[in-house]
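[1] My questions are about this predicted structure, shown below with the sequence.
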Amino acid sequence: MPLRYFIKNAGLINAAGTEAIDFLNRMSTNDLRKFGADEFRKTVLTTDKGRIVDLVNVLNTKEGVIILTSGDFQDKVISHLEKYIIMDDVSLKKSDRNYVMISIFTEDPVKTGKDLFETEINKGRVCLINNEDFLFTDEFRVMTLNIVCRSENLLKYKSILKDIKEIDSDEYDYFRIESGIPEGKNELNENINPVECGLERYISFKKGCYIGQEVIARLDSQSKIPKQMVKLTPEGQVFCEDKIYDDQNSECGFISSVAEMNNKFLSLGFIRSTNLDFERHYSTENKNGKIKLNILKIN
């Protein structure tokens, strides 16, 4: 796979206080208890009903604990977390600087990091580069090397990446959907729980309580996931929020993301587990008429 990269806004929250890590451990799905300096963890913030607030990266740096949110979710995340701060020694502050994330898609993020920045970066570690920006790898669905930098430093990194193709938002959306990556308000919202969109790897079923834990644990123990995220190849133009119907014409889901490339549409959607069968036929209906949907499993 040739190297490519995409730039998007990154939300950054500084979490200060001696109990910041412990607090975030109690607020989110992943186990943050054994969390050393210069490490990062992906974790899901959920409501008390087990629905997604955001999928975040927590960076435990020497400069302090940093929460990386989806692009413009900082205010939403702070509002959610501050409801639960009572006696905890923790404070949250949205960064007064603008940040972007440069995601480099590569089969070997460690080698790419060494080639570009002469930096040894290991899985689960975060490196400080240029004394103010961050570098770390990600393995969710696709192998990625991420640079989180101040907006004013972007041109410097684009110069370093001059021999790598930058993809635009349409190309990125198609690639993201093709890879089965849930993102932003489309899939990471309070209508969805983490298990429904494939975030199980960021859920600890062994640690203690966290907000939403009871609901998520019950879904896991009973193996009763209400709906599941699938990939769709529509045979025509479709739109976000279009309803999905099974071969008995029963409404059973909805489309959450849509991308088009070379007149081919690709989508992510959610189908109720009781209606999901990869051998069945599905369709949607919009202003373009009735459109057949081919569904695929997300690996």
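    Cool, got the structure. Values in this document were obtained by computation on a predicted structure and should not be read as measured data.

[2] okay, CA-based contacts and neighbour counts for the rest of this
    Will do.

[3] part of a helix, is Phe239?
    No: counting by DSSP: H, G, I helix; E, B strand; the rest coil, Phe239 is not found in a helix; it is coil.

[4] ok, and the closest non-adjacent residue to it?
    Spatially, and ignoring its direct neighbours in sequence, Phe239 is nearest to Val258 (6.3 Å; CA to CA, 6 or more residues apart in numbering).

[5] here comes the other one, which I'd like you to weigh against the first:
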Amino acid sequence: MILPGFPAQTIFITNHFNPLYINAMKQTFLIGQIRIIRVRGENRHDFLNRMTTNDLRNPGQKEVIPTLMTTDKGRVIDLLWYLERNNEGWLITSPGMSDIVYERLDRFLFPLDQAELILEETVHDLTISINQPAHQTHQWCENEGQVAWSVNDWFPGGEMRLSPAFLQEDEPLSEHEFHLLRIRNGTPWTQFEMNGEYHVQELGLLWAVDFSKGCYPGQEVVARIYNYEKNQRQAVLLHWKNAGEHGSPAELITDGKPAGVMTSVLKTDDGHIGFGLVRERVIVSGGELSLLGGDGTKIPMIYQPFPIRHPRGINKKASF
């Protein structure tokens, strides 16, 4: 269902996960800058495998593996992309997260691990191209100094590009346009959703988890929630007409009781949209949802759950 307020001048594209609204003229956005974390040593795969959620023990040639760094309570710190290049591993973090991820990995690295972490001094631009990827999903390719790969699981229809300098092929999306797309698409973002506060399941990131592998920080919590279907909240798209100013995070209520949290908010031509995490019992019952304004007023909201993105190898119980 398309909620009120979606601009008419968009192309409607569907794929196997979720509708994606794409501006017809602007398709490239400079997400930010990162420093690559290079991982060397014969046991680098085993080390990274026990530090993140996906199976990194045997990466294929030119394969890109999405994986999560989580807290001991199974809450997402960052979404990482791992690839092998020139006989070493590359970890691609979100913008602003390179130092945080490196320091957390380094804290758990010991001489017996036979692995080495190197945080590059060189800064790289990370861009996303909002179109249907031409190359095979989960494979990276290289062209004129750029490394590119599909991020279709995370941002349907998107292709990530890593380059020493931003090569502006199209008129770039503004920051407002990019976040408009990613909120409407249900894509969690660093600092707003991926900040160590919210669980893997409620952010819809199970596709970056392998439930057959061994331990990693937070593994028992992630497995328990999945096995016993204990997820309490689901990601939703929020929309309301109020013209005031709103910040995030902000509490969501139903019948005067806490119902969830709005993690991202963006002003539009006819109101606001937001990324919210709402209790499943409210969604199942079709309960009314409101945002509690700064002056205590209740602002009615329309909400639409995002499609649930299941893990690969679905329908097998997680190991503890």
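    It's in. Predicted model, so just to flag it, every value in this text is computed and none were measured.

[6] Can you find the partner of the residue nearest to Phe239 of the first structure in the second structure?
    Aligned counterpart of Val258 of the first structure in the second structure: Val265 (TM-score structural alignment).

[7] residues near that match, how many?
    23 (other CA atoms under 10 Å).

[8] Tell me which stretches of the stretch 51-200 of the first structure form strands.
    Along the stretch 51-200 of the first structure, counting by DSSP state E, counting those that start in this stretch, strands occupy 52-61, 64-69, 91-94, 99-105, 126-129, 133-138, 144-150, 165-166.

[9] about what we covered before: same question for the strand or helix carrying the match of Val258 of the first structure: list its buried residues.
    Per DSSP states H and E: Val265 of the second structure is located in strand 257-268. Buried residues in strand 257-268 of the second structure, counted by 16 or more other CA atoms under 10 Å: 259-268.

[10] Between the residues you listed, which sits nearest Ile283 of the second structure?
    Ala259 (9.7 Å; CA to CA).

[11] Contact partners for the aligned partner of Arg51 of the first structure in the second structure?
    Residue pairing (TM-score structural alignment): Arg51 of the first structure is matched to Arg75 of the second structure. Applying CA atoms under 8 Å, 6 or more residues apart in numbering, we find Arg75 of the second structure in contact with 196-200, 218.

[12] same question, Val76 of the second structure
    68-70, 194-200.

[13] Tell me which two of these sit farthest apart.
    Leu68 and Glu197 (13.7 Å).

[14] Between the two, point out the one with more neighbours.
    Leu68 (25 against 16).

[15] after superposition, how close is the helix or strand harbouring the more buried one to the first structure?
    If you go by DSSP H and E, Leu68 of the second structure is part of strand 64-70. When the first structure is superposed, strand 64-70 of the second structure averages 0.8 Å from its matched positions, counting by mean CA distance after the TM-score superposition for the first structure.

[16] For that strand, enumerate the helices and strands it packs against.
    For strand 64-70 of the second structure, the packing partners by 3 or more CA pairs under 8 Å, 6 or more residues apart in numbering; DSSP states H and E come out as strand 76-85.

[17] Next, the mean deviation of the strand it packs on compared to the first structure.
    For strand 76-85 of the second structure, the mean deviation from the first structure after alignment is 1.0 Å (mean CA distance after the TM-score superposition for the first structure).

[18] wouldn't Ile78 of the first structure be in contact with Ser95 here?
    No: contact criterion CA atoms under 8 Å: Ile78 of the first structure and Ser95 do not qualify, at 11.6 Å.

[19] quick one: which of the two has more around it?
    Ile78 (16 against 13).

[20] Not counting its neighbours along the chain, what's nearest that one?
    Leu92 (6.7 Å).

[21] And whatever residue of the second structure lines up with the one you found, how far from Met69 of the second structure?
    In the second structure, the residue matched to Leu92 of the first structure (TM-score structural alignment) is Leu117. Going from Leu117 of the second structure to Met69 of the second structure by CA to CA, to the nearest Å gives 16 Å.

[22] Also Gly286 of the second structure?
    Distance from Gly286 of the second structure to Met69 of the second structure, by CA to CA: 33 Å.
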